[in-house]
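# Got a predicted structure here, sequence first:
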Amino acid sequence: MSEGTLKSYIDGEWVLPATSTDIVTATNPATEEICATVAVCGHDDVDRAARAARAAFDGYAAMSLDDRIALVENLIAIFERRYDEMVTAISTEMGAPYDLSYNSQAECGPGHLKETIAAAREMEWERKIGSNARLVREPIGVCVLITPWNWPVNQLAAKIGPALVAGCTMILKPSEVAPLSAQLFAEFIDEAGFPAGVFNMVHGTGPAIGDALTSHPEVDMISFTGSTRAGIQVAKSAADTVKRVSQELGGKSANIVFADSDLPASVKRGVLHCFENAGQSCNAPTRMLVEASVYDEAVAIAAETAKAAKLGDPMEKGRHFGPVVSKLQFDKIQRLIQIGIDEGAQVVAGGVGRAEGFNRGYYVKPTVFAGVHNKMAIAQEEVFGPVLVMIPFKDEAEAIEIANDTPYGLAAYVQSGDMERARRVSRRMRAGGVSINGAGQDYASPFGGYKQSGNGREWGEWGLHDFLEIKVINGFEG
């Protein structure tokens, strides 16, 4: 293996795999050049990491909350000092444009960690319950954290932060597609001074070590973010040892646009939100449901917005979109765009093929489909690219019916000038989070979904709950 090959981090040491000599390479999606070489772990490395996490658990769990928070505050300070390194890593490995990496992608790290600390300080860790009992919250144990490539730091911080604060020990398996940000995060943790074995990171692929992680007898809890297909396999693998499994999976989020909304603003905002991060966000508003009386006008606005969207180099500042993460992802998106065309949907912007002006890089044309109905594959399958489908509806009841007619339930969006209607509709949408008229979500709000979008919730206080057990001690108050 070359000197620059990325190592794993086990029991406080940077290590190469014990027996495996396999490597995988990550590609810069803007240049199609290799940006990282990763040494792939095997089952023996997973076992070593699990045993290290188990050995460290009792001591770390017994540490005071204040002491654990102090270590996480060290981590935040190191992250902020090396912030620009993280921005560069994200833009290099998965193609997020510089402004998005700086303002949103990397910012998720300190943002989530600070909110987790605030939630922990406000949480009631112990309290009297009933006449003579004490309710106690305790760390669940050894956790496996499996994170994706699309918002890498967001998922690292949303899992690692609460696990560390709660008193858990852990094994991280980051995406092999985007390993640079995880490598930096692990360096920050190493520098912050956590006891050896509290945090471990094993590089590898799902097929190679996923099952070994999720079925390991020393592991108590799995936190997984990824596709619904992979999430099903994780749950099956964890079932034999009855582990807690928390999952944030796919989405096909509806954005209901009523005629009484500010139509130009609502449609443009929805299109740009769909295309943000090259459409590679599980909560992207990829189905725009538009009231029939303004449907044609909305389609024209959406097409104009998409045609005006600029693509560019992820390393450059400015308001532009980047490439999708890989050739595999590019090819999948092209296939689904072609399926939409074959189904009879109308391409009003974009379409198949590499975006104009680029002879390399996985740049997808920002694409808008009109004339779509909700039974089409492009209205049901998660494309995970800059592809928007526009579906007309006749009234509020039909809008809600279409919005909920999906196996997913992660996010939903409502645009209306009538706040009473917006509130009423939002209550009936089967999704873990609903945004009205462009409202954002802060780090204190729970994030997660209904149905095949997963179970459990991340962020803030709710993120801590997944890493805690509840114990009742009867007679404690006697």
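Perfect, I can see it now.
# hey, let's count contacts and neighbours off CA atoms from now on
Will do.
# Please enumerate residues in contact with the helix or strand encompassing L464?
Taking DSSP states H and E as the definition, L464 sits inside helix 460-465. The set of residues external to helix 460-465 that reach it, using Cα atoms under 8 Å, 6 or more residues apart in numbering, is 112, 115-116, 118-120, 123, 158-159, 162-163, 165-166, 443-446, 457-458.
# Buried by neighbour count, from those: which ones?
Using 16 or more other Cα atoms under 10 Å as the burial test, these include 112, 115-116, 119-120, 158-159, 162-163, 165-166, 443-446, 457-458 as buried.
# ok, L135 - contacts?
Shown in contact with L135 (Cα under 8 Å, 6+ apart): 126-129, 470-473.
# Against that first model, consider the following:
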Amino acid sequence: MRDYAKFYIDGMWVDPVNPAWMDLVDPGTEEIHGRLALGGREDVNRAVIAARRAFTAYAGTSVDERKQLLRRILDVFTRRFDEFAEAMRLEMGSPIAFAKKGQAPRVPLHVNVLLDVLEHFSFEEDRGSTRLRYEPVGVCGLITPWNWPVNQVIVKVAPALAAGCTMVLKPSEYSAVSALLIAEVMDEAGVPPGVFNLVNGGGPEVGAAIASHEDIDMVSFTGSTRAGIEVARAAAATVKRVAQELGGKSANILLDDVKLDDAVRRGVSGCFTNSGQSCSIPTRMLVPRKMMAEAASIAAEAAQTYRVGPTDREDTQLGPLVNESQFMRVQDFIRRGIEEGAALVTGGPGRPEGLEKGYFVRPTVFSDVTPDMTVAKEEIFGPVLAIIPYDSDDEAVAIANGTSYGLAAYVQSSNPDRARGLARRLNGGQVHINYPPPDFAAPFGGFGRSGNGREWGEAGLREYLETKAMIGYGAGQ
């Protein structure tokens, strides 16, 4: 068992001012594997002072210097790749195969896209006689969740570095081990002191201190809509920029011309990504009413093939949920689905057979779900699929858009023009047509209660920039 007792502030590993301690639990075994020191407002203030002191010098670095820094970060991360995969397996229950193939590779994918953006991005441009200049927003507070630990950190840290910002990172306390490895990478790569700082702690203590701090110019938050509302409230008094990527309840519309077997199986796979612990995955499958019975049968068969088990086995496809609280929450959603009359076609309450320990959930599929049911409205964050019937394309769009969320949407059709037409009508920051491969240069973010602002690629870089208009700059030339 190991104690994770230090924070990274001003280029040094330092002790918290007045630490509290939290046990770190392996969600696959329910065994304690370490202790994490949690900080508070005093630690945040130390980190902000360091970031503010470093800002002017770092903001003045050239784009080439920042690109070189990102390449060094990438080199160090690549060398330590397996450490990150193992950390995510241990701390949040990612099966080791998915940690290596799905979680950890996100870092080089995002950094390489950002390096490509920097090759062509103009930090100054002329519009008539006005010169537009894009400058770093300042000191940034970055608050990240546990479900995609290194991905969510890098899509904030990397563009902030690329823009010339300095920062204070608060990762989730449930994924702090991989975040501390990120801090080690930053240190080894030669990030200047004070540019990157890390303080561990809970949301009500460290998160609130970051959001309300008068010397932080921007806060970028990823997490639940409920927590995002509190971040925005805390930030309002200082009128800082707030960028948020929040919850989702994404619809996956299967039109009546699809190859149903393939479309349903791929939809189940999407819903079960990361054991269902993702905000943008297709958790509502909308199918023509006449296809409901067949779609439910295919989905049940597909779900039953998933291997749920120990996270250190290479053939495990679904690991545990992150902690006991999340496990109990998902169990409650499954019970409510049954009580409200959804047809349970596979899965259900309890652990999968043969798993006595760990926060494992049975892969679950409900059919004949109506839009007013809880499992159709609430973000569950577990391997639970709700299949909803519809009678027309217009009704499918109405059901898909009939939610307060708007992070992503999906549409499947053998007719690309029909799919494109429907995609234009869906409310979502990303609309995926016919199960496309990921595009890490595409803006990522949501409508409505799924947040504001965008991450990934050029859109992510722009979030960390202020626009200055120098009017008359070109006059008289």
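Yes, it's here. Quick caveat: nothing in here was measured; it's all calculated off a predicted structure.
# TM-score them against each other, please.
The TM-score (TM-score structural alignment, normalised by the length of the second structure) is 0.98; 475 aligned residues with a Cα RMSD of 1.1 Å.
# Need the contacts of L135 of the first structure in JSON lines (columns: distance to V364 of the first structure and neighbour count).
What follows is the contacts of L135 of the first structure, written out as JSON lines (distance: Cα to Cα, whole Å; neighbours: other Cα atoms under 10 Å):
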{"residue": "E126", "distance to V364 of the first structure": "52", "neighbour count": "14"}
{"residue": "R127", "distance to V364 of the first structure": "54", "neighbour count": "12"}
{"residue": "K128", "distance to V364 of the first structure": "57", "neighbour count": "15"}
{"residue": "I129", "distance to V364 of the first structure": "57", "neighbour count": "14"}
{"residue": "I470", "distance to V364 of the first structure": "47", "neighbour count": "13"}
{"residue": "K471", "distance to V364 of the first structure": "51", "neighbour count": "12"}
{"residue": "V472", "distance to V364 of the first structure": "54", "neighbour count": "15"}
{"residue": "I473", "distance to V364 of the first structure": "58", "neighbour count": "13"}
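# and P310 of the second structure, what pairs with it in the first structure?
Under the alignment by TM-score structural alignment, P310 of the second structure pairs with D313 in the first structure.
# Please apply the same query to V345 of the second structure.
With TM-score structural alignment as the criterion, V345 of the second structure matches V348.
# which residue ranges form the strands in the stretch 101-250 of the first structure?
126-129, 133-139, 142-146, 169-173, 199-201, 221-225, 244-248 (DSSP state E, counting those that start in this stretch).
# ugh, wrong one, the stretch 301-450 of the second structure
Taking DSSP E, counting those that start in this stretch to define them, one finds strands in the stretch 301-450 of the second structure at 343-346, 364-367, 384-390, 405-406, 408-412, 430-433, 447-448.
# I'd like the ones you listed as TSV, with distance to V177 of the second structure and mean neighbour count appended.
Shown next, in TSV, are these (distance: least, Cα to Cα, whole Å; neighbours: other Cα atoms under 10 Å):
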stretch	distance to V177 of the second structure	mean neighbour count
strand 343-346	35	18
strand 364-367	30	26
strand 384-390	28	26
strand 405-406	31	27
strand 408-412	29	26
strand 430-433	30	20
strand 447-448	32	18
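# Out of those strands, the one nearest M22 of the second structure is which?
Closest to M22 of the second structure of the strands of the stretch 301-450 of the second structure is strand 384-390 (Cα to Cα; 29.7 Å).
# thinking again about what came up before, I'd like the strands of the stretch 101-250 of the first structure laid out as CSV, including distance to I76 of the first structure.
Compiled in CSV, those are given as follows (distance: least, Cα to Cα, whole Å):
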stretch, distance to I76 of the first structure
strand 126-129, 27
strand 133-139, 22
strand 142-146, 19
strand 169-173, 18
strand 199-201, 16
strand 221-225, 22
strand 244-248, 24
